[in-house]
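>>> the following block contains a protein sequence and its predicted model.
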Amino acid sequence: MRMRLDFEPKGDALGRYYTDPAVGQVFISLFDRCQASSILDLGSGAGSLTFAAARRWIDARIQTVDVDLGAEEHIRIGMASYGHLYHNHLVADVLDENLPEIFGGKRFDLAVCNPPYTRIKWREGFSRILAEAGMEGLRTLSPWTLSSDIMFIAQILRLAEPGAEVGVIVPDGLISAKRHRAVRQALLERVRVMRVVQLPRRSFRGTEAQAHVIVFRNERGRGESIEISNLDTDGVSYPISVAKDDACIRMDYGYHRSTKGHLRNAFSLRSIGAEIIRGSLSSAEARQCYEPVFHTSSFNQPSAFDYRLDGSSLTPDRPGRRIAQSGDILLARVDRELQKKICVVRQGQAVLTDCIYRIRVPANWRDSVIRGLLSDAGQAALVGAARGVGARMLSKEDLLDLEIVTP
């Protein structure tokens, strides 16, 4: 019997993006455990991770949990097609604070999870989930920081046996964003993270969002190094060993491959007193402007270090007009490949659209900034900081705090 795929709706209201079966097989291969007796798939959805786990641990009892009433029948049909008999499904809110009581105190020695990509509204029961997961320190953070992925991890920790292995697919923000550093630090202290694997874009049907697999044990971290790898057409790459302190900064393979242990020499635009101004012309205003305009389509000259603009003697900045001039570093704020759209103005002036950042730094820092942003490490940092799919966006705060390594 073939597995049905029509369970997976487009524009899922719960923010779910379903795992490709090939990615599911790679995901399961990242676990060390040769045998598992009880497996939990929290927020199982269509069951891709469940099916992959059933093929590897054929004698394990597998528990799936999902709020969607349609998930149970789909998973039962899939499990029957694999001849896996030891399966139970629970229709429930996976972030119910009483879920351990619903299971009667049952614990699992392995857990898999692909949380939804969505923001969740804070509710009082979350404080209990974090406290019982041993992550009570996160309760002091803004609710906007505690996205669904970290709450799913906390819930799993309440249901996992000591020493259990856990694998979770998480969005790029948890792995690389500056605003999630406190979350990464709390996680690295609470559990023993063994490996992180950066997945290719389009690993999940319906989104181009960057995602990673993080595999850990339910035991206190002791400061061990973490293996960070990349999945591409050749399989999982040879891992980079990253120290815990550096993993708190970021845990994405692209960035660590580029920095090669030089994170301690990084600087930020904020630390050197950079001024970052966003352009102000809308697309409609740009078309009607009689002065030279610089937009994302203007990054078209041969050398990023020698851009020459057409304007001269333009009036200074004023409301509705932000002017680029000699010495300014320009960077796309919104674009599918914004990390590649960087230049230094050597001559001339132009009015900036609202899709461009103007960066002004002390003259003695200018060369280090532009070379750092254009380096492999800088490109990886920009990609990691940008958000969204399709046309990506870089916030001013993330740009100010971006770690830049001088090549």
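Noted; the coordinates are in hand.
>>> going forward, measure contacts and count neighbours with C-alpha atoms only.
OK.
>>> just want the most central residue of this structure.
residue 172 (0.7 Å; C-alpha atoms, centre = their mean).
>>> list the contacts of that one.
Applying C-alpha atoms under 8 Å, 6 or more residues apart in numbering to residue 172 gives the contacts 209-212, 384.
>>> try this one side by side with the last:
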Amino acid sequence: MMLLAAETNLRRPSLNADAYGRYYTPSQVSQTLIDAITGMRPKLILELGCGQGALACAAQGKWARANYITVDTDLAAMSALKESATYASHTHHIHDALDDALADRIGVPLASVDVGLCNPPYVRPRWRSSFGHILEDAGLSGTLQSVHDAGADLLFIAQNLRLLKQRGKLGLILPDGLITGEKYRGVRHALLREHLVELVVQLPRRVFKGTEAQTHLLVLSKLSGETQEVALSQMSDNGELSATIVVPADLAKHRLDYGFHAMGSSTSRPRSKCAHKITIGNVVQELIRGTTSSSQIRSCPLPVFHLGDFPFPSEFTDGPQVPSKFIQPHSKTTIQQRSYKFARAGDILIARIGRNLQHKVCLLPRGVCVISDCIYAVRAAPEYRQILLAYLVSEDGKIALEAASHGVGAKYLSRADVLSIVLPD
């Protein structure tokens, strides 16, 4: 049987996961995912990239009579499974789960699995032409600008869809990128269009030991009709699930995370009834990103406003403002105008990246200011300027910025993230 060594199979190994890019699933998360898969009496359950078999073990408590098949390329996984598994019928295969001929290798015909379970490794495998076949079979080959951008998460989704029967259920643990990233909007659109996405649960950060990565549970039913709306929930640090909010598919394709959509709803009102809320995109005239990198700041003939230059809100009685040393008269815009991006009087500056970006907001009260590539200048219509500034520096505004951000450690905001933030009534 084919076994690919971790050091040759991975293009971008994870720094904190094991050699195969795996973060092992806590029992609480495994059980929550299994509980979310309803309406099934499965005969065959498959876990690809199973590691120690946490998901399959949790499933056995619910479906004791099912047949279980687990697959992992790691030789050590077999011994771990023998110690933890108590399946009545269980077959384990030491094999590459992303082999396009996997169905033949493990004796499981395509479109025959009742329930698929998967916590994909957090890596990007070295591209193989056979990956294109897997994505094509699953209807996901056209969802990215380049198929070479497909990470293990997307490839494992595609492989599971190939093996899953129609109306079979797929339970996944996915990274934040697939759920919220602009790059993966096409993936979300395809999943919502072709399958019934039933539930997405936003997990607490640090739920997986060794990483702060934001992760989510997702349950879908294969080819069970186009998704009309998705139920979203959030798990607290103590494992409790919030009440669900319901998001229509046209909003869900933009983002599928509870934290973002919950900002536009209350506990008694689903997000779908808030589709006509005013967003930042409705009130801004322009959103400008600086172009000066941190390494270029010293060579700029004018002071450059950067991440460390945001003032403390307590320094100003009427809201935080850009310190005067960065403010220049309008005539200064003629200096290297094509090389630098300028904010102008009335613009609201916000941090684009950073661990605490939600706390970095201020107003440019006059003149112009050169901004770095880590800064957005939000140019709102005059009648909304003070309203927007007051909201962004409020506690609710900070929560909204944090909910809209992505990433591990140093978070980031895309243009779409900023423009999609819903303003209060």
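Received, thanks. This one's a predicted model, so the numbers in the text were calculated from it and none came from an experiment.
>>> and the residue mapped onto the residue nearest to the centre of the first structure from the second structure, how far is that from residue 25 of the second structure?
The pairwise alignment with the second structure assigns residue 172 of the first structure to residue 176, based on TM-score structural alignment. From residue 176 of the second structure across to residue 25 of the second structure, the span is 16 Å (C-alpha to C-alpha, to the nearest Å).
>>> now residue 189 of the second structure
Distance check for residue 189 of the second structure against residue 25 of the second structure: by C-alpha to C-alpha, it reads 27 Å.
>>> try residue 36 of the second structure
16 Å.
>>> neighbour count winner among these two?
The residue with more neighbours, out of residue 36 of the second structure and residue 25, is residue 25; 20 against 16, by other C-alpha atoms under 10 Å.
>>> which residues touch the aligned residue in the first structure for that one?
In the first structure, the position corresponding to residue 25 of the second structure is occupied by residue 19, as judged by TM-score structural alignment. Under the criterion of C-alpha under 8 Å, 6+ apart, the neighbours of residue 19 of the first structure are 48-49, 114, 203-205.
>>> please repeat the previous calculation with a cut-off of 10 Å.
Residues near residue 19 of the first structure by C-alpha atoms under 10 Å, 6 or more residues apart in numbering: 25, 27, 45-49, 114, 169, 203-205.
>>> if any of those are buried, put those into a ChimeraX selection.
The buried subset of the contacts of residue 19 of the first structure, as determined by 16 or more other C-alpha atoms under 10 Å, is captured in ChimeraX by this line:
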select :25,27,45,46,47,48,49,114,169,203,204
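>>> I'd like the contacts of residue 19 of the first structure as JSON lines, with secondary structure appended.
Formatted as JSON lines, the contacts of residue 19 of the first structure follow (DSSP: H, G, I helix; E, B strand; the rest coil):
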{"residue": "25", "secondary structure": "helix"}
{"residue": "27", "secondary structure": "helix"}
{"residue": "45", "secondary structure": "coil"}
{"residue": "46", "secondary structure": "coil"}
{"residue": "47", "secondary structure": "coil"}
{"residue": "48", "secondary structure": "helix"}
{"residue": "49", "secondary structure": "helix"}
{"residue": "114", "secondary structure": "coil"}
{"residue": "169", "secondary structure": "strand"}
{"residue": "203", "secondary structure": "coil"}
{"residue": "204", "secondary structure": "strand"}
{"residue": "205", "secondary structure": "coil"}
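>>> save the contacts of residue 19 of the first structure as JSON lines, and put in distance to residue 74 of the first structure too.
As requested, the contacts of residue 19 of the first structure are exported to JSON lines (distance: C-alpha to C-alpha, whole Å):
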{"residue": "25", "distance to residue 74 of the first structure": "19"}
{"residue": "27", "distance to residue 74 of the first structure": "21"}
{"residue": "45", "distance to residue 74 of the first structure": "9"}
{"residue": "46", "distance to residue 74 of the first structure": "7"}
{"residue": "47", "distance to residue 74 of the first structure": "8"}
{"residue": "48", "distance to residue 74 of the first structure": "11"}
{"residue": "49", "distance to residue 74 of the first structure": "13"}
{"residue": "114", "distance to residue 74 of the first structure": "17"}
{"residue": "169", "distance to residue 74 of the first structure": "21"}
{"residue": "203", "distance to residue 74 of the first structure": "21"}
{"residue": "204", "distance to residue 74 of the first structure": "19"}
{"residue": "205", "distance to residue 74 of the first structure": "18"}
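>>> which one of the contacts of residue 19 of the first structure is nearest residue 349 of the first structure?
Nearest to residue 349 of the first structure among the contacts of residue 19 of the first structure, counting by C-alpha to C-alpha, is residue 203 at 42.7 Å.
>>> give the aligned equivalent of that closest one in the second structure.
Taking TM-score structural alignment, residue 203 of the first structure has residue 207 as its aligned residue in the second structure.
>>> much appreciated, bye for now.
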